[in-house]
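1. what follows is a predicted structure for the sequence shown.
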Amino acid sequence: MNNSFDSTYIIRKERFDEFLADIEGLALTAYTVPAFTALELYLLIDMNRDIAVRVVWKPETTVKEIKGLDAKWFLEEY
């Protein structure tokens, strides 16, 4: 875990399984984060339709791979 880092994504609840499939192979783990634990998440999230997911990346995952995922989930899908 010392050689990894994490990212937080806000995604639609109904797309959670699809998101997990997209990060498979790139991440060590992913887990939901209660939005009320962080003010910035609480202000960004629609509690009725969205969830916050923290992704812990594998050390060998490249920035290019993460940017590809970001492009899909931030620019195309969400």
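-> Nice, thanks for sending it over.
2. from now on I want contacts and neighbour counts done on CA atoms only, so please keep to that.
-> Fine.
3. next, the nearest residue to residue 22 once chain neighbours are set aside: secondary structure please.
-> Leaving aside its chain neighbours, residue 22 sits nearest to residue 69 (7.5 Å; criterion: C-alpha to C-alpha, 6 or more residues apart in numbering). Assigned by DSSP: H, G, I helix; E, B strand; the rest coil, the conformation of residue 69 is helix.
4. from residue 8, how far off is residue 69?
-> According to C-alpha to C-alpha, to the nearest Å, residue 69 and residue 8 sit 12 Å apart.
5. now do the strands in the chain.
-> 6-12, 27-33, 50-57 (DSSP state E).
6. looking at these, which is buried most?
-> For the strands of the chain, the largest average neighbour count (mean count of other C-alpha atoms under 10 Å) is found in strand 50-57, namely a mean of 20.
7. which strands and helices lie in contact with that strand?
-> Contacts defined by 3 or more C-alpha pairs under 8 Å, 6 or more residues apart in numbering; DSSP states H and E place strand 50-57 against strand 6-12, strand 27-33.
8. below is an additional structure, to be compared with the one above:
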Amino acid sequence: MDHRDQLMDTLKTLLRDVLKARFDGAAYAKLARAHGYADGYMRALLDAGLVDQKQLLDLVGSERRRFVDEAPAATVAASRAA
């Protein structure tokens, strides 16, 4: 795995943290902190010229779709375990 892939994996993790906090109904402070980390990381990637805006938009969109697609499966699995 090259350095750029590691950076993108880190961003995906930050985005999942934001989505999880949002859909779990987390406290405002936790949600704001998660947003701040993700936004700052994306700004650093843009400023360093490692990605462009289209790449970020594509990545955010795909992570949102993945999160929404996986959420029902996780809910079903949790209800079966209970």
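-> Good, I have the coordinates. Quantities reported herein were computed from a predicted structural model and do not represent experimental measurements.
9. any idea what the TM-score comes out to?
-> Superposed pair, TM-score by TM-score structural alignment, normalised by the length of structure 1: 0.34. Supporting alignment: 44 aligned residues with a C-alpha RMSD of 4.1 Å.
10. that older thread, in CSV, list the helices and strands packed on strand 50-57 of structure 1 along with distance to residue 51 of structure 1.
-> Supplementary listing: those in CSV, determined by distance: least, C-alpha to C-alpha, whole Å:
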stretch, distance to residue 51 of structure 1
strand 6-12, 6
strand 27-33, 7
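11. OK, contacts around the residue nearest in space to the middle of structure 2?
-> The centroid of structure 2 falls nearest to residue 15 when counting by C-alpha atoms, centre = their mean (1.2 Å). The neighbourhood of residue 15 of structure 2, defined by C-alpha atoms under 8 Å, 6 or more residues apart in numbering, consists of 38, 60, 63.
12. in helices only, show me those residues.
-> Using DSSP state H, the subset of those located in helices is 38, 60, 63.
13. so which of these wins on neighbours?
-> Using other C-alpha atoms under 10 Å as the neighbour criterion, residue 38 leads these with 21 neighbours.
14. that one - nearest residue in space that isn't next to it in sequence?
-> residue 14 (5.4 Å).
15. tell me, how many residues neighbour the one you found?
-> 20.
16. show me which residues of the host helix or strand of it are buried.
-> Following DSSP states H and E, one finds residue 14 of structure 2 within helix 3-23. Buried residues in helix 3-23 of structure 2, defined by neighbour count with 16 or more other C-alpha atoms under 10 Å: 8, 11-12, 14-22.
17. just those residues now: which is nearest residue 30 of structure 2?
-> The closest of the buried residues of helix 3-23 of structure 2 to residue 30 of structure 2 turns out to be residue 21 (C-alpha to C-alpha; 7.1 Å).
18. I'd say that closest one and residue 29 touch.
-> No - Residue 21 of structure 2 is beyond contact range of residue 29, at 10.2 Å (criterion: C-alpha atoms under 8 Å).
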